[in-house]
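A.B. asks: Sequence and computational prediction follow.
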Amino acid sequence: MKIEKDQSQEDLTAKRKRGRPKCFNEQEALQKAMLLFWEYGYEATSMSDLTQALNLSAPSIYSTFGDKAQLFQHCLEYYLQHEACPIEPIFQTAKTAKIAIELYLYETVKRLVQDHKPTGCMLVVAAMNCSEENQSLQQDLLLKRQQVKEKIYQHLQQGKATGDLSIHANVQEMTDFYSTVIQGLTMQARDGVSKQQLNQVVDYAMQTWHVLIKEN
């Protein structure tokens, strides 16, 4: 009898440690939080905003995702997986470097201006004008943007190595140019510029291709 009693006590203790089961969908909560950070930025989004949007208490958010900074990181990963332009598949399947860049720019425009979603790129707009105490967050986003830029550079460099690009092409200049175009597109999208206008910018950007690769 004592053994059964001890076992029952252990089971009860284990249940208490596990706590109550979560009664919400974590992915849906992440999506809602991501939309807030994407629209208003990290600092302008308060815990009060998050609890109202997610319909969760602050303790529930903390126990599941951590503090606000940790929740933002979770949202950032969600954004990269579900909302950011998929650079790897585009670069892997495009037949030439020019087609890869062109497809990536047009697909980026689609992601920057969507119905019922914030405009612009979360990697650019979510931590703009952060205070000094959140500089590490800005640095993390900068690193992620630089990783995208590095992928563009590597793909163009590969095109040059395989003969797809002229040996006279300056890959660094091309990377700088198209990376600047991408960031310009996101700021224009935030300012309310239409998808049609942004696509026209992409048209002009691609018309300069022959100049950038030093074609005669």
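C.D. replies: Right, received. Where do you want to start? Remember, it's a predicted structure, so these values are computed and weren't measured experimentally.
A.B. asks: From here on, just use CA atoms for contacts and neighbour counts.
C.D. replies: OK.
A.B. asks: So which other helices or strands are in contact with the helix or strand containing Gln158?
C.D. replies: In this structure, Gln158 is located in helix 135-161 according to DSSP states H and E. When contacts are defined as 3 or more C-alpha pairs under 8 Å, 6 or more residues apart in numbering; DSSP states H and E, helix 135-161 packs onto helix 97-112, helix 122-125, helix 171-190.
A.B. asks: Now with 7 Å, please.
C.D. replies: With contacts defined as 3 or more C-alpha pairs under 7 Å, 6 or more residues apart in numbering; DSSP states H and E, helix 135-161 has these neighbours: helix 171-190.
A.B. asks: between the helix it packs on and helix 97-112, how big is the angle?
C.D. replies: With axes from the mean of the first three to the mean of the last three C-alpha atoms, to 10 degrees as the basis, helix 171-190 and helix 97-112 are set at 20 degrees to each other.
A.B. asks: Distance from the chain centre to helix 171-190, please.
C.D. replies: With C-alpha atoms, centre = their mean, to the nearest Å as the basis, helix 171-190 stands 16 Å off its chain's centre.
A.B. asks: One more to weigh against that first structure:
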Amino acid sequence: MPDKGRPRSFDRADALMRAMQVFWEKGFEGASLTALTAAMGINAPSLYAAFGCKEALYLEAMELYAQTVGTEIWQPMETAPTAREAFSRFLVATAKAYSQPDTPHGCLIALGGLHQSAIPKAVCDALSRHRTENVDKLRQRLEAAIAEGDLPDSLDPEAVATFYATVQHGMSILARDGGSYQALKNVADGAMAAWGMLTREDSVRRP
């Protein structure tokens, strides 16, 4: 804990944002203490006093990513009139978020801990939880569409949600490998071209 009688000489929120950028670019295992403190503009004792340890810093950075970049990706789904439009908006927003010129490409959560043996269990568990929650959000949107009569009762929402979450994961890897927005958008368009086959949307009897 920092000394209560000595105010911090840095902006904690700004330092966390800078740490998030390092973790986003390098992953947990690739982000050295030297790289983190240099980006945050603080020394190691200040980092430990403010955040506890590298693991705790990563967990905070991951939550910040979910609240900022994650919101940019998921929010467009909320006002979509149909499930098809919701998923299309989700993938297009993903393409945009993963290819911004001023941030690391790809997804911090998808790419943050590919080598799980090299990272703490708490970090692995948090990454896994976020990925599971993403599938759950997609599944819940599909279940709502079934209840509304937008999609047929025969649809397997878990399978379709997992498919589109996997597409998003692949877009993250493509972006990290240098894929442009247009390349990511092409993947999104291809995935949406499979929508009718995956959902049997045309079998719904509409008034």
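C.D. replies: Nice, thanks for sending it over. Bear in mind that the values here come from a model prediction, so they are computed numbers and not experimental data.
A.B. asks: How close are the two chains, by TM-score?
C.D. replies: Their TM-score after superposition, calculated using TM-score structural alignment, normalised by the length of the second structure, is reported as 0.90; 201 aligned residues with a C-alpha RMSD of 1.8 Å.
A.B. asks: what's the matching range in the second structure for the helix holding Gln158 of the first structure?
C.D. replies: Per the alignment by TM-score structural alignment, helix 135-161 of the first structure matches residues 121-147 in the second structure.
A.B. asks: So the equivalent of Gly196 of the second structure over in the first structure, which state does it fall into?
C.D. replies: Gly196 of the second structure is assigned His210 in the first structure as its aligned equivalent, the criterion being TM-score structural alignment. Of the three states, His210 of the first structure takes helix under DSSP: H, G, I helix; E, B strand; the rest coil.
A.B. asks: Give me the most central residue, the first structure.
C.D. replies: Leu80 (3.9 Å; C-alpha atoms, centre = their mean).
A.B. asks: The second structure: which residue goes with that residue?
C.D. replies: By TM-score structural alignment, Leu80 of the first structure lines up with Ala66.
A.B. asks: Tell me which helix or strand that match sits in.
C.D. replies: Under DSSP H and E, the secondary-structure element containing Ala66 of the second structure is helix 54-74.
A.B. asks: average distance between that helix and the first structure?
C.D. replies: On superposition with the first structure, the mean distance recorded for helix 54-74 of the second structure (mean C-alpha distance after the TM-score superposition for the first structure) is 1.7 Å.
A.B. asks: how big is the angle separating that helix from helix 83-97?
C.D. replies: Computed by the same axes, to 10 degrees, the angle separating helix 54-74 of the second structure from helix 83-97 equals 130 degrees.
A.B. asks: Now do helix 54-74 of the second structure: distance to the chain's middle.
C.D. replies: Taking C-alpha atoms, centre = their mean, one finds helix 54-74 of the second structure lying 8 Å from the centre of the chain it belongs to.
A.B. asks: residues of it that come out buried?
C.D. replies: By 16 or more other C-alpha atoms under 10 Å, the buried positions in helix 54-74 of the second structure come out as 54-55, 57-62, 64-66, 69-70, 72-74.
A.B. asks: which other helices and strands contact that helix?
C.D. replies: Using 3+ C-alpha pairs under 7 Å, 6+ apart as the contact definition, the elements that helix 54-74 of the second structure packs against are helix 12-30, helix 83-97.
A.B. asks: Need the winner for burial among these.
C.D. replies: Per-residue neighbour counts averaged over each of these give the maximum for helix 83-97, namely a mean of 22 (mean count of other C-alpha atoms under 10 Å).
A.B. asks: rewinding a little: how far away is the match of Gly196 of the second structure from Ala44 of the first structure?
C.D. replies: His210 of the first structure sits 43 Å away from Ala44 of the first structure when distances are taken as C-alpha to C-alpha, to the nearest Å.
A.B. asks: same check, this time on Asn170 of the first structure
C.D. replies: Relative to Ala44 of the first structure, Asn170 of the first structure is positioned 41 Å away (C-alpha to C-alpha).
A.B. asks: Determine the number of other residues adjacent to the aligned partner of His169 of the second structure in the first structure.
C.D. replies: Taking TM-score structural alignment, the alignment pairs His169 of the second structure with Gln183 from the first structure. Here the neighbour count serves as a burial measure; for Gln183 of the first structure (other C-alpha atoms under 10 Å) it reads 17.
A.B. asks: Spatially nearest residue to Gln183 of the first structure (excluding sequence neighbours)?
C.D. replies: Sequence neighbours aside, Val124 is the residue nearest to Gln183 of the first structure in space, at 7.5 Å (criterion: C-alpha to C-alpha, 6 or more residues apart in numbering).
A.B. asks: Can you find the partner of the one you found in the second structure?
C.D. replies: When the two structures are superposed using TM-score structural alignment, Val124 of the first structure falls opposite Ala110 in the second structure.
A.B. asks: Quick check: its match touching His169?
C.D. replies: Yes: at 6.2 Å, Ala110 of the second structure counts as touching His169 under the criterion of C-alpha atoms under 7 Å.
A.B. asks: for Gly178 of the second structure, helix, strand, or coil?
C.D. replies: coil.
A.B. asks: what's near enough to touch it?
C.D. replies: With contacts taken as C-alpha atoms under 7 Å, 6 or more residues apart in numbering, Gly178 of the second structure has no neighbouring residues.
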